[in-house]
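Undergrad: sequence first, predicted coordinates after that:
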Amino acid sequence: MPKSLKIYIFLLVVIFIGIIWADATKERPIDWRESYSLNEKIPFGLFVFNQEHKTLFKPQTVEKFSESPYEFLDRNYNTYDSIYDIEGTILLIQNKSAIDEFSENELFYFASHGNTIFHSNSIFSQKFADSLGFEIKYSNDFADSLQFKINRNQKASNFYFNKGINTAYFSKIDSSKTEVLGTQINSKGEKFANFIRVPYKNGNFYLHLQPVAFTNYYLLNKHSQYTEDVLGYIPSKSSIYWKVKQYDNEELSSSPMRYLLSQPALKWSWYLAWITLIIFMFFNAKRRQRVIPIKEPLKNTTVDFTKTIGNLYYQEKDHQNIAEKKIIFFLEKIRNEYYIDTYNLDETFINRVNQKTGRTKKDIENVVFMIKKIRNQSNTTEKELITFNELLEKLNL
């Protein structure tokens, strides 16, 4: 592994550790998101309510369902007898969450069979308003807090809500059949209904405008008595069917990846790690080439060819021919490498060879003497050829 690559990897590890350390040591900001989820421990989650619901609803039994009210009630409807296989109270705790039209119709039909609908929400559809005879308005008094009261428990301490509250109130109700169960009082002392009971055929609707009362923030902030008073209106002998948010997916909250991606520092560390890995793979793939096959260079067969030809002449005892070819090769080399004219092998030639090659003058004279001798005779003996070859090797040009 290249040294520069090791340095880059080391720096990335240091950065990654630094990000985790900074995230672990910094003060966590409070998440004021209004999730109303059973698994959320943030102020406006329902984790505490979910943990304590058995105590709050005792002795009622509670069954949770996550599908739409229409799907849940339709699943428990006996079409043969035209009655529901279940009876009791449908519990809905939402915030600015609308119910689909089919579910609304099913809730009214369920209530008409003598059951109860407890719905805490900050908004209600026009069908609810028209069918149950109420109107909702929003106060213009932007106070820091609102005082909540439950009518049947006037001796209880005042409950002041200052986080996550809304200014919605029931501005119009059908007083002939609607009962006001709770109120909210603004900074001017004005009292408005925020919790009512509306009979519907054989059943009842309990409508509450401050779902924030069921969140972690207020249950842990000494407001649990108010929540208990509100829920105390639910018939004690009825079963409760609680529509929860994402109940089917509760196990996802324990997933390591879900937690990692929920933390900003860990999420960006995860993204940084993936980006770094992709960049590393990209550049590594570009730099690493396929293995180049080793190809043997073409062999120079000139020497082998010369030896073969030489052996052929030697076997034929043609010493004269071999000697002449050695003379030609020697003089050709003198001309090409030392640029010396070889036309006349005289004293001038000997001196120039001596000057350019640095060989002794005596050795050069011996070679020139043998060349002249071989050229002047028609037959060269084997001994003469050997002597001539030894002189050439001694000269070593």
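TA: Looks like it came in fine. Quick caveat, the model's predicted, so the values are computed rather than measured.
Undergrad: please count neighbours and contacts with C-alpha atoms only from this point.
TA: Fine.
Undergrad: ranges for the helices of the stretch 151-300 of the chain?
TA: 216-219, 224-231, 256-262, 264-287 (DSSP state H, counting those that start in this stretch).
Undergrad: okay, residue 262 and residue 23: tell me how far apart.
TA: To residue 23, residue 262 is 13 Å away according to Cα to Cα, to the nearest Å.
Undergrad: of those two, which one has the most company?
TA: residue 23 (15 against 12; other Cα atoms under 10 Å).
Undergrad: residue contacts, that one?
TA: 265-266 (Cα atoms under 8 Å, 6 or more residues apart in numbering).
Undergrad: included below, for side-by-side comparison, is a second structure:
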Amino acid sequence: MKGSRWFILFIVAFLFIMFAIEYHLPKGFVWKPTFGHNDEQPFGCALFDSLLSSSLPQGYSFSRKSFYQLEQEDTTQRRGILVISDNLRLSEVDVNALLKMAERGDKIMLASTLFGRYLEDTLNFRSYYSYFSPMALKKYATSFLLKDSLCWVGDSAVYPRQTFYFYPQLCASYFWGDSLPEKVLAQKVFTSDEFVYDTEADSLATDGFVYMPVAMSRRWGKGEVILVSTPLIFTNYGMLDGKNATYIFRLLSQMGKLPVVRTEGYMDETAQVQQSPFRYLLAHQPLRWALYLTMITIILFMIFTAKRRQRVIPVIHEPVNKSLEFTELIGTLYFQKKDHADLVRKKFSYLAEELRRKIQVDIEDVADDKRSFERIARKTGMDAEDIAKFFHEVRPVLYGGRTIGSEQMKVFIDKMNEIINHI
């Protein structure tokens, strides 16, 4: 017991020390874009949603519904719908529901690098997609290279023209400028040397620079559809990236005075999973390692305690034959009671059963005595008259209740044993 107590104390102290070490280690970040409502990593949206909830005057809420579900809701209040995704490939049903909402007066903002062919054909625009690489972002950031420029050009009467600076990996996607919607909100600036010209971009090239739209809007019915090709800016990192939060709020100001609803209905299922206590432990490195060490300790404890402990092997004695003692006990009881006739009756029952089983003779059937005695004589080799005389003498004891002494009992039992032994 004493050894077990020291073992438990050692394990508890070891876990405490490891937890303290892991807690003070530098925190590692996960740079995979999730846009998750509960994700506190750089490209999650926990901080983004929290700031908007406390900043937007008309209210900011969160939903997991699709455009079709939102369009089916019976509401007369106009809303601004915000969707942030890395790959927003909308189906025909989604696009039709989206446009119905916009036609009634809702404002829809779609922030994605891909929008799907059906939406592009409907709104008559084309987008350029660029794959995001977290390693490329880290390498570029540590190289201290210049950032790319995004120029705000929309609503000059409300907001002055201003240039914002982002890493190229965060704003690599843009829209082609051949057939743009009604209003361009923001443009990405390329130098003539770094941009590959084609007929679609010629109209946007001035003074050695090329301006490609990254945010634009299109009136639809009473509402508006706003397209943004830089979804990574709408994240925790985008909110904390210098003064670039101003750019985000300028884009969101296009919703006007409508309450904004952000839906995760078009995100990966893994990013939509709500936080659970277990997932919270796994999301933080110190807690995650504490959980791993606890599980490893429990497994080791189970392995070592599952081994069979050697017990004292008991001495197994050979069973004692008590048959003779039992026989002596029964004989003593009969001797004390002096019931000799009862012993003869029990012995006769055994004799009758043996004759019935071995030679098929029923000596209890008095009417068939002659045939029975002759069959017994043939099987045993004994004289038939002696056998008949024995049964005639013993039957009064069996059925008539006649008492006999011990000597007569021995004579009857010896005769019955003789018959049994000769069968």
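TA: Received, thanks. Worth saying up front: this structure is predicted, and the values here are computed from it rather than measured.
Undergrad: against residue 164 of structure 2, how distant is residue 243 of structure 2?
TA: Relative to residue 164 of structure 2, and taking Cα to Cα, residue 243 of structure 2 is found at 8 Å.
Undergrad: which one of those two has more residues nearby?
TA: residue 164 (18 against 12).
Undergrad: residue nearest the centroid of structure 1?
TA: residue 271 (4.9 Å; Cα atoms, centre = their mean).
Undergrad: how close does the aligned residue in structure 2 for that residue get to residue 140 of structure 2?
TA: In structure 2, the residue paired with residue 271 of structure 1 is residue 292, using TM-score structural alignment. From residue 292 of structure 2 across to residue 140 of structure 2, the span is 34 Å (Cα to Cα).
Undergrad: which one of the helices of the stretch 151-300 of structure 1 lies nearest to residue 60 of structure 1?
TA: Of all the helices of the stretch 151-300 of structure 1, helix 224-231 sits nearest to residue 60 of structure 1, with 11.3 Å by Cα to Cα.
Undergrad: now the closest one, how far from the centre of its chain.
TA: 44 Å (Cα atoms, centre = their mean, to the nearest Å).
Undergrad: still on that earlier bit, tell me how far the residue nearest to the centre of structure 1 lies from residue 264 of structure 1.
TA: 11 Å.
Undergrad: returning to what we had before: so which of the helices of the stretch 151-300 of structure 1 is the most packed in?
TA: The highest average neighbour count among the helices of the stretch 151-300 of structure 1, using mean count of other Cα atoms under 10 Å, belongs to helix 216-219 at a mean of 22.
Undergrad: residue 41 of structure 2 contacts residue 28, correct?
TA: No. Using Cα atoms under 8 Å, residue 41 of structure 2 makes no contact with residue 28, being 9.5 Å away.
Undergrad: and the two? Which one has more around it.
TA: Comparing residue 41 of structure 2 with residue 28 by other Cα under 10 Å, the one with more neighbours is residue 41, at 22 against 9.
Undergrad: so the more buried one sits in a helix?
TA: No. Per DSSP: H, G, I helix; E, B strand; the rest coil, residue 41 of structure 2 lies outside any helix segment and is coil.
Undergrad: quick one: buried residues of the longest helix seen in structure 2?
TA: Longest helix in structure 2, counting residues (DSSP state H): helix 2-24. By neighbour count, and taking 16 or more other Cα atoms under 10 Å as the criterion, the buried residues in helix 2-24 of structure 2 are 11, 15, 19, 22-23.
Undergrad: surely residue 150 of structure 2 is within a helix?
TA: No. Counting by three-state DSSP, residue 150 of structure 2 is not found in a helix; it is strand.
Undergrad: give me the neighbour count for residue 243 of structure 1.
TA: 20.
Undergrad: who are the contact partners of it?
TA: Per Cα under 8 Å, 6+ apart, neighbours of residue 243 of structure 1: 64-69, 90-93.
Undergrad: leaving out the residues flanking it, which one is nearest to the aligned partner of it in structure 2?
TA: When structure 2 is aligned by TM-score structural alignment, residue 243 of structure 1 is paired with residue 263. Nearest residue to residue 263 of structure 2 in three dimensions, chain neighbours excluded: residue 63, at 4.5 Å (Cα to Cα, 6 or more residues apart in numbering).
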